[in-house]
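K.L.:
A structural model of the following input is requested.
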Amino acid sequence: MSSTQVRPNYSFRSQKLHIITLAALGVVFGDIGTSPLYALKECFSPEHGIAFSPDAVLGIISMLFWSITIVVSLKYVLFVMRADNNGEGGVLALMALSLRTAVSGSPRAKLLMMLGVFGACMFYGDVVITPAISVLSAVEGMDIAAPGTSHYVIPLTLVILIGLFLIQRHGTNLVGKLFGPIMFLWFISLGALGLYHILKAPDILVAINPYYAVHFMIEHSLQAFIVLGSVVLVLTGAEALYADMGHFGIRPIRFAWLYTVMPCLVINYFGQGANLLSNPEAIKNPFYLMVPDMLLVPMVVLATFATVIASQAVISGAFSLTSQAILLGFVPRMRILHTSEDERGQIYIPLINWMLLVLVVAVVLAFKKSDNLAAAYGVAVTTTMVITTMLAAVVMRAEWKWHPVLVTLVIGAFITVDLAFFTANLLKIADGGWFPLLLGGAAFFLLMTWYSGRMLLRTRIKDDGIPLEPFVEGLLAHPPHRVGGTAVFMTGNINTVPVALLHNLKHNRILHERVFFLKISIWDVPFVADEERLTLKDLGGNVYLLRAAFGFKEAPEMHKVLDLTAAQFGMEFDLMDTSFFLARDTVVPSKLLGMSLWREQLFAWMYQNGAKPSDFFHIPANRVVELGTKVEI
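P.N.:
Next up is the predicted model:
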């Protein structure tokens, strides 16, 4: 496979840095940007057993500051974002990079693949929890602005969330243009509120000294370890900086983080700490009780908008991740709708949307308060953080060729911090941490069942297949009756005869005037250049073997293949004179070597209920001929 690929021509690539940075603010930083609503409040949860004192405030604020600095600024922004797959980031892109360092099919390759897939699955836990905890924490401010309205919190939260999922099918292009300015206003408001309280109690600034974090952890070792499970809430959304790199590029994301997001977040956390030093009663809700009374209602409204934006970002991320997983062969084909004519990355997957809606509503009704959701949130975040660090270590050593000592020092420091957060959150499994683990584990099981089943199916078809080129030579030596038009036979293996052709010859006893065997491959890069997309081999007698390659962030649509074939090879296609032949396999579980029988039955059910290849590849329905066959696995 060639490594020379191209990036898509996004409309904002030529725009000025500050315009792209503003757009990134609205998409990338919504999750981490709404953490001040609940992070510090959860750190001082009575369940942690930490007595409120000025020393505790300084220690926890210092822990928050250095967690943001080490994990986000150093780990993600400085190191991990360098590991891009032709400009794309995220755990699946990192997995693809690490897999290039291992022999295909080897135990090392399988381990790396499973790590990457599990990291992606844990993201789904984040997608379910983020809308619930973010919107709940924002709406809970209503009870402070108007005491006695707490019974409206859950109904209003559900209305907002249901409305958000209902508009997904219309796309977010129009609303998305407002996201950047709103989030910029949100971050400026965070910074202004924090600065206001820091000026009233500047003593809080001494917490910049890591001594206070270390001293707190030594003096309150057990409680401090437990608090780490809540400190990690300031890091929620850090993975989004890496995952959304392909949309905006490294420089705008780094610019937005270093010059807007991080300063405003840090100032706000220090401001919350300063307010606690002056007013210990504010521990009930450190964020909203730092807001002046006259600004409380506008701040609740702005916070609600910010949390809706944060929720939209992770929902869109779930659509994007699912699309990538489908193309990489880990998820059955699903109906994918493109909601923008200009931006191919804006997609909508109905099945995922409604599944997420049901899960998010169930989570809100089950947990009821943002405090109760905090435990569940940390487990999802820290698991993905650990996996990202492990895969990054492989890339640093094997792909970048860094010296082992340097890799050990860098990764050793990061993995120590990650594991500290991870193990602290394991203490919360009984309090809700089980939920993302259950959700991620179920998703991982389904994805690996689908992947393993596809490999078994491919092996069975290959073993039972007839070599293609000798068959074509014999067929052309004694050809059946040839009819006008073009036949395109979709195939998953270029070395064997498509089952659809065998059935067509058996039942219809004809061969079209022009025949194409078409294999569509998905490469482990996000985008493939048009000049490298197609390869054509003439098998003689107007019979051709055509291969089309797509990246895992592209839409493998048939019209692209036909148009490019006409442009590059001068072979025009008249759709009214072209038939597309597909084999509709019926998977039959058996006692042959493979998966356990019940997993094979599950795979068979998933296979039969997946989207049809004709729909997935956007083949005109009236030009499709499906021929069925049974395959035992």
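K.L.:
When you work out contacts or count neighbours from here on, use the C-alpha atoms and nothing else.
P.N.:
Fine.
K.L.:
how about the nearest residue to A93, chain neighbours excluded?
P.N.:
In space, A93 comes closest to N85 once its chain neighbours are excluded; the distance is 5.7 Å by Cα to Cα, 6 or more residues apart in numbering.
K.L.:
same thing with R7?
P.N.:
The shortest distance from R7 to any non-neighbouring residue, by Cα to Cα, 6+ apart, is to F527 (6.4 Å).
K.L.:
Let's see this one next, to set against the first:
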Amino acid sequence: MSLAVEAPASHQSSHPALIGLTIGAIGVVFGDIGTSPLYAFREALQQSAADGIDPSEILGVLSLALWTLTLIVTVKYVLFLMRADNHGEGGVLALAALARRSLGMRSRVALVLGAAGAALFYGDAIITPSLSVLSAMEGLRTIPSAAKFFDEGTIRALTIAILVALFFIQRRGTAIVAKLFGPVCILWFLTIGGLGIWHIADEPSIFRVLLPHYGIRFLATHGTVGLFVLGAVFLTVTGAEALTADMGHFGKKPIRIAWLILVFPALMLNYLGQGAFALSHLEAAQAAGTAFKNQDWFFLMAPESVRGPLIVLAGFATVIASQAVITGAFSLTQQAVQLGLLPRMKLRQTSADFAGQIYLPAINWLLLVGVLILIIQFKTSSAMAAAYGIAVTGTMVVTTLLGYLVARHVWHWKRAWALAAILPFLCLDLVFFGANILRVVEGGWVPLVIAASIGLLIYTWVRGKGIVRAFEARQSIPLADLAAALAKRPPERVPGTAVFLTANPRSAPGALLHNLKHNKVLHERNLVVSIRTTDRPVVDAEHRRTSERLDDNFEIVVLNYGFMESPDVPADLGVGGKTEMRSLDAMKTSFFIGRNTLKPEADVGMPLWQDRIFMFMQRNAADPTEFLKIPPGKVLELGEQVTV
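P.N.:
Okay, the predicted model is just below:
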């Protein structure tokens, strides 16, 4: 995710631009869902294999898998949820921001849903690289001549080496190799589709599973086992969230074309081929009077002579899928910081050409630690698969609920129509979520613990910042009143411009009051600057800055940024600018920032343990001067003690 930038709308209709964006979407958007055939059918079949497998179970599992792909991805995402976008941007936080704008005073609901979806996504971001790359490397055991060299420990070590290298190159950026993502993934989808077609010939009647009654009958006759199978079947649609999350980078049309023309047919054909291959093996086992064994059907479909190159291609495809999720975590974190859900983090742009190419060291290393713990703890992809579904289904439930809010309050659908459109999807999501909850003991607790931890951090940060803001509001005085008092009794004036950064430009910033109290001076020109994050992903230059002159001493400036942008305060204030209207002399401009010292107190504000978490987050937040791109030598920090 976030590896490319959408071309201007005026150029999207041209064939070269559309083809380029479609190829890019194939590489970035569908990397995760495209590698699901490595493990999804195998794991779903394994859930019903405890007491042996008969042909009806293979047909039932396969029918459930194909209809899950059709209903969840094609109908829900491609045809419906991709219509819900925030000025072209999608994803859980983009939808939450869009819903908040329309809900007004009730926007807390959308904020909570957005935070929950973001928290669940981090679980997905840790599990996807672990599971996908490990699944690809396990294919080495299907080569008889190589199996003796690649035991379980060796495969784990190889997987860890690949993923450590992947996380280490993040700081250098991936713009150069990103150009290969599309072609490699096109080759991947053509390959898996071709393998499927080849093995459909083993059992041409396999197409009967396109009738939904095979799946329905399986669920009706298998009780609790059917629910466990349903939870594993959901692995076929992991990565579907990327269809909406990456809309802003490629546009709806290229993503829809890529899905309908290449990705969906290739996945369907591959699963049909795996099902036909499994059926032919079952028939051979029954004829020989031997027990049927569930196997690594994906790799076994390929002849042994080409299995090695297929494993290499699968390795590249899973690394691409992992890269997309890692970059998606960077992008989501940037949005969360801009929306005030998380503290500022050190961020670096790694490409001059791609706006989505960003690197957050803290998130990168935390993800790597999580990935390594998962691989060492679970050891195999089969053990890890149980942990995957809950994170994905939980995020999908949140997205569907936000889709309802958008339909009801943004599109202004009547409640009956909105419910009629959303309820079937919500029921489907809840069924899958319930099926995955059954696997909590097997490993489903992992994403729940991750999501709960992230959710606690978000809640603590939002609540702590609210307490600090309330304290500042109690201590502040209206800027207009201060301006009037200073007009009557002018303080000593010093040359230059002072920029006071504050959350509320109508109140006198604390740094301004401290400067007057202790230094007893006022600059010739004083800008009270507030930075606001809008519910749009990007704010154009025309609407970036609004200003209001209060009197001869003070000017109020509001800088507006989208939730996918990084602030650049000096540039947008015109420091060192060429035009007379917007220029500020860089040598004569000083920036004043309020920085309060936090003091924990058990009987005030939050509980003591939560105070300490908030203080830790505050201490480790990125320096505001770096985050706002203010030259360090031009900043003065003033503040006081605040009890939280």
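K.L.:
Superposing both, give me the TM-score.
P.N.:
The TM-score (TM-score structural alignment, normalised by the length of structure 1) is 0.95; 625 aligned residues with a Cα RMSD of 1.9 Å.
K.L.:
re the thing from before, you'd agree the residue nearest to R7 of structure 1 is up against N85?
P.N.:
No. When contacts are counted by Cα atoms under 8 Å, F527 of structure 1 is not listed as touching N85 (9.7 Å).
K.L.:
In terms of neighbours, single out the busier of the two.
P.N.:
More crowded of F527 of structure 1 and N85, by other Cα atoms under 10 Å: F527, with 25 against 19.
K.L.:
and that one, how far is that from Y10 of structure 1?
P.N.:
Using Cα to Cα, to the nearest Å, F527 of structure 1 is found at 13 Å from Y10 of structure 1.
K.L.:
And R344 of structure 1, by the same measure?
P.N.:
Counting by Cα to Cα, the gap from R344 of structure 1 to Y10 of structure 1 is 9 Å.
K.L.:
likewise K537 of structure 1?
P.N.:
Taken as Cα to Cα, the span from K537 of structure 1 to Y10 of structure 1 is 33 Å.
K.L.:
can you check L78 of structure 1 too?
P.N.:
L78 of structure 1 is 24 Å from Y10 of structure 1, where distance means Cα to Cα.
K.L.:
ditto for S98 of structure 1
P.N.:
As judged by Cα to Cα, S98 of structure 1 and Y10 of structure 1 stand 27 Å apart.
K.L.:
Of these two, which one has the most company?
P.N.:
Neighbour count, other Cα under 10 Å: between S98 of structure 1 and Y10, S98 has more, with 25 against 13.
K.L.:
quick one, what contacts that one?
P.N.:
By Cα atoms under 8 Å, 6 or more residues apart in numbering, the residues touching S98 of structure 1 are L112, L391, A392, V394, V395, E399.
K.L.:
same question, L195 of structure 1
P.N.:
Neighbours of L195 of structure 1 in contact, by Cα under 8 Å, 6+ apart: I267, N268, G271.
K.L.:
So which of the residues you listed are in helices?
P.N.:
Per DSSP state H, helices hold the following members of these: I267, N268, G271.
K.L.:
you'd agree the first one is up against I188?
P.N.:
No. Assessed by Cα under 8 Å, I267 of structure 1 is found out of contact with I188, at 10.3 Å.
K.L.:
These two: who's more crowded?
P.N.:
Taking other Cα under 10 Å, I267 of structure 1 and I188 do not tie; I267 has more neighbours (22 against 18).
K.L.:
Map R254 of structure 1 across to structure 2 for me.
P.N.:
In structure 2, R254 of structure 1 lines up with R256, judged by TM-score structural alignment.
K.L.:
again with G570 of structure 1
P.N.:
Correspondence of G570 of structure 1 to structure 2, assessed by TM-score structural alignment: M581.
K.L.:
The longest helix seen in structure 2 vs structure 1, mean deviation?
P.N.:
Counting residues, the longest helix in structure 2 under DSSP H turns out to be helix 304-338. Its matched residues in structure 1 lie on average 0.3 Å from helix 304-338 of structure 2 after superposition (mean Cα distance after the TM-score superposition for structure 1).
K.L.:
what range in structure 1 matches that helix?
P.N.:
Using TM-score structural alignment, helix 304-338 of structure 2 corresponds to residues 293-327 of structure 1.
K.L.:
list the contacts for L501 of structure 2?
P.N.:
By Cα under 8 Å, 6+ apart, L501 of structure 2 lies in contact with P509, V528, V529, S530, I531, F591, F592, I593, G594.
K.L.:
Over to the counterpart of the fourth one in structure 1. Which of the three states is it?
P.N.:
Spelled out, that is S530 of structure 2. Matched by TM-score structural alignment, S530 of structure 2 corresponds to K519 in structure 1. Following DSSP: H, G, I helix; E, B strand; the rest coil, we place K519 of structure 1 in the strand state.
K.L.:
and K519 of structure 1, what does it touch?
P.N.:
Neighbours of K519 of structure 1 in contact, by Cα under 8 Å, 6+ apart: M490, T491, G492, N493, I494, L546, R547, A548.
K.L.:
the helices in the stretch 451-600 of structure 1, which residues?
P.N.:
For the stretch 451-600 of structure 1, the helices defined by DSSP state H, counting those that start in this stretch cover 468-477, 499-508, 530-533, 558-569, 597-609.
K.L.:
how far out from the middle of the chain is the first one?
P.N.:
From the chain centre to the centre of helix 468-477 of structure 1 is a distance of 45 Å (Cα atoms, centre = their mean, to the nearest Å).
K.L.:
against structure 2, where does that helix fall?
P.N.:
Aligning helix 468-477 of structure 1 against structure 2 (TM-score structural alignment) gives residues 479-488.
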